[in-house]
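S.K.: fold the following, please.
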Amino acid sequence: MSAKTIGYDSTATAEPITTAREGAVAPSRAARELGLRRGDFDIAVQLGRIRTLPDDGGGGRRVPRAEIRRIRADPGFPDALRRAVRTVGTTDGAALLEVTKARFTRLARLGLLVPTTFSLNRYRAVVWRYLADDLMAFATDGRNAALLTGRMPEGLRDQLAEGLDLRPRNWRGRHLECLLRRTDDPWARAAAVASLLDPVDVAEVVGDPYERSRLSRFRPSRPAHGSPGSPAAQLAEELMTAADPDEIDRLRADLASAVSHARALRPAPRPAPRGHRHRPAPAPASAPHGHRRVPTAHGPRAAHPALQPVPDPPAPAPARHRAAEPGRLRGLLGRLRRGGT
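M.R.: Now for the predicted structure:
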């Protein structure tokens, strides 16, 4: 069976009745005009049956009016479109294949039936859904007749006994194909591959922090399952992250190749070298009194005036004996003369 598609078109945008961005409408309105439930509309987008465009205003993706007119003009609209996006769970899928639910589950775990979407029920059990068209194609392929009746081949039974379950991996493969189909931007395509890897693997493959920042900017949002940090959200994160060693190795190689291609076409932006950064304007000619401008490695800066040596204070005059002072000498002689009379 074909393993084309899918993932999710995360377009949780407000639904304006009219829009300034002429020629396109919000996904919710497009779904109503096409007679689809919102979940079926998302599947149609993922399958490539409805073309969407990025919103220049940053509000998610939008559907061109011309695309709606094209789909409405298709023969058999809307029933043909609804049949093309119809999904079924295990019970209805087993009925389509005319097998038991247990056999249907075994076929899905072996990777022979590829899920299109998944959800988590209130018990945090994973509920996988499959395209009805894919199941009918599998059932009508004569090469699969032995798998639908009789005893399962021994080799397949051994794999099931060892716990093989390829449903999460097959869903990731479809989801990646959907993401790659929606963009031609080289960094967005590299980010799509990175979105299926653990951040540790991404850091090991992409050592440049500016390139990792570029990948983060283009990283597609993942479908939400439960509030952030809840057990349901953690389980969904595990399902959406590559786990098998060979799958991780392949995605790491694909990421390295995609980043190399993006780097060659448009290198990731990074800060200008220090020597090319804008320098401050030079100081005016009349600097404040007592200051001058001196050049430095980062441009001129104010500097205090150089310290000048302070002159030594003048040496004191040689001290004279008080008796050598003329006035005091005359007074002394006078007293002597008076004493001798």
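
S.K.: switch to C-alpha atoms for all contacts and neighbour counts from now on
M.R.: Noted.

S.K.: how many neighbours does Arg217 have?
M.R.: 12 (other Cα atoms under 10 Å).

S.K.: make sure I have this right: it is in a helix.
M.R.: Yes: counting by DSSP: H, G, I helix; E, B strand; the rest coil, Arg217 falls inside a helix.

S.K.: that one and Ala146, how far apart?
M.R.: Relative to Ala146, Arg217 is positioned 48 Å away (Cα to Cα, to the nearest Å).

S.K.: got it, and Arg61?
M.R.: Distance from Arg61 to Ala146, by Cα to Cα: 44 Å.

S.K.: same thing with Leu239?
M.R.: Leu239 is 31 Å from Ala146, by Cα to Cα.

S.K.: another sequence for comparison is provided below:
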Amino acid sequence: MTSSTITRLRRNAYPPGRAARELGLKRSEFDLAVHLGQIRTVPDEGGGGRRVTSCEIDRVRATDGHPGALRQRLRLVGTTEGAQVMDISLGRFTRLARLGLFSPVRFYLNRYRAVVWLYLADELEEFTTVEENTPLLTARRMPEGVRDLLDEGVDLRARNWRGRHRGFLLRLAEAPWESAGALAAFLHPVRIAELVPDPYERSHLGRFRPAPPAHAAQGSPAAHLIEKIMTADDPAEIAWLSTELNRALDDARSFRPAPRPTVRQAPSGPPRGEPVSPEPPRGLLGWLRRRSA
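M.R.: Below you'll find the predicted structure:
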């Protein structure tokens, strides 16, 4: 596809609100479909976010059972409804979720600042249809190895959410620096400082580091909790992210080095033997002297 064709397609594109209406979706449903990669977007030429081309609108409309089938694939459930979908107890559902056997798609904090994880109902239903999962759903006691993990306090919900959200951010990345920023979003600033010691590179990388999807007042307990969920804490996850960030930075530096301040050369002095004129005073005093002269 030529650059002129891409430009033409982007011009003939809809902003998110209009695209949602064209597809018969609520805005929240549309945003989730984009997040999951079920609706493709392109950058807005004016730098104002993302848009959906008319070709993509036509493609989504042409799918069987639209929009009902898409809405079903986008249905989100919490713990209580998720347990009902899988026909298991709340406690068993929570234990399976902590083991990372299915991944949350979104989260929010309730009024008690407790994390509420949301899952795709379609994925939970699919989990129940796999024969190998039957013992996990119906056995009176969890298998011994699984019980050991739970006793150790394993909880992979946040890590699995980070993996899904990282995939979403990387799909949106249009250039190497954006890819690097997407990876850096899940690392602690101290770790980023170790990986990117150059302050100009680190500052430039920070421009492309996305904020967490959930919002809270800066410095509030809720903001600290959201930051904790967003930041990798498992050594293996941190090591993988560090390696990938280094690779992305190598690509970014080759693509376009981070900007640096222009170095001004000191002006050369007067020729030897010529008197040196005193530098005129600056500020208000200098202005008054020049005015009186």
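
S.K.: tm score of chain vs chain?
M.R.: Here the TM-score for the pair of chains, by TM-score structural alignment, normalised by the length of the second structure, is 0.84; 267 aligned residues with a Cα RMSD of 2.3 Å.

S.K.: ok, Leu239 and Ala146 of the first structure, which is more surrounded?
M.R.: Shown here are Leu239 of the first structure and Ala146; by other Cα under 10 Å, Leu239 has more neighbours (18 against 11).

S.K.: now check the second structure for the residue matching the more buried one.
M.R.: The alignment partner of Leu239 of the first structure in the second structure, by TM-score structural alignment, is Ile229.

S.K.: before we move on, what about His175 of the first structure?
M.R.: Using TM-score structural alignment, His175 of the first structure lines up with His165 in the second structure.

S.K.: contact partners for that match?
M.R.: Val105 (Cα atoms under 8 Å, 6 or more residues apart in numbering).

S.K.: mean deviation, the helix or strand harbouring it versus the first structure?
M.R.: According to DSSP states H and E, His165 of the second structure maps onto helix 157-172. When the first structure is superposed, helix 157-172 of the second structure averages 0.7 Å from its matched positions, counting by mean Cα distance after the TM-score superposition for the first structure.

S.K.: after that helix, which helix or strand is next?
M.R.: Following helix 157-172 of the second structure in sequence, per DSSP H and E, is helix 176-184.

S.K.: returning to that earlier point: next, the angle helix 176-184 makes with the helix holding His165 of the second structure.
M.R.: 170 degrees (axes from the mean of the first three to the mean of the last three Cα atoms, to 10 degrees).

S.K.: go through helix 157-172 of the second structure and flag the buried ones.
M.R.: 157-166, 168-172 (16 or more other Cα atoms under 10 Å).

S.K.: likewise for stretch 48-55 of the first structure?
M.R.: So stretch 48-55 of the first structure, judged by 16+ other Cα under 10 Å, has buried residues 48-52.

S.K.: quick one: what's aligned to Pro78 of the first structure in the second structure?
M.R.: That one, Pro78 of the first structure, aligns with Pro67 by TM-score structural alignment.

S.K.: surely its match meets Lys26?
M.R.: No: contact between Pro67 of the second structure and Lys26 fails when scored by Cα atoms under 8 Å: they sit 10.7 Å apart.

S.K.: which residue numbers in the first structure does the host helix or strand of Ala20 of the second structure align to?
M.R.: When elements are assigned from DSSP H and E, Ala20 of the second structure belongs to helix 16-22. The alignment of helix 16-22 of the second structure onto the first structure (TM-score structural alignment) covers residues 27-33.

S.K.: tell me how far the matching stretch lies from the chain's centre.
M.R.: 27 Å (Cα atoms, centre = their mean, to the nearest Å).

S.K.: now swap in stretch 184-201 of the second structure and tell me
M.R.: On Cα atoms, centre = their mean, the centre of stretch 184-201 of the second structure falls 16 Å from the chain's centre.

S.K.: and if you look at stretch 98-108 of the second structure?
M.R.: 16 Å.

S.K.: check which residues of it are buried.
M.R.: Quick answer for stretch 98-108 of the second structure (16+ other Cα under 10 Å): 98-100, 102-107.

S.K.: closest to Ile238 of the second structure out of those residues?
M.R.: Nearest to Ile238 of the second structure among these, counting by Cα to Cα, is Gly100 at 17.7 Å.

S.K.: list the residues that contact the closest one.
M.R.: Gly100 of the second structure neighbours (Cα under 8 Å, 6+ apart): 155-157, 160.

S.K.: is the aligned residue in the first structure for it in a helix, a strand, or coil?
M.R.: In the first structure, the residue paired with Gly100 of the second structure according to TM-score structural alignment is Gly111. Classification of Gly111 of the first structure using three-state DSSP returns coil.

S.K.: and what of Tyr119 of the second structure?
M.R.: Going by three-state DSSP: Tyr119 of the second structure is strand.

S.K.: ok, the one 4 residues further on next?
M.R.: Secondary structure assignment for Glu123 of the second structure (three-state DSSP): helix.

S.K.: confirm Arg62 of the first structure sits in a strand?
M.R.: Yes: assigned with three-state DSSP, Arg62 of the first structure falls within a strand.

S.K.: residue contacts, it?
M.R.: 24-27, 52-55.

S.K.: with Leu187 of the second structure instead?
M.R.: 231-232, 238, 241.

S.K.: what does it align to in the first structure?
M.R.: Aligned partner of Leu187 of the second structure by TM-score structural alignment: Leu197.

S.K.: the alignment partner in the second structure of Arg129 of the first structure and Arg162 of the second structure: what is the separation?
M.R.: Per TM-score structural alignment, the equivalent position to Arg129 of the first structure in the second structure is Leu118. Distance, Leu118 of the second structure to Arg162 of the second structure, by Cα to Cα: 13 Å.

S.K.: please apply the same query to His66 of the second structure.
M.R.: His66 of the second structure is 30 Å from Arg162 of the second structure, by Cα to Cα.
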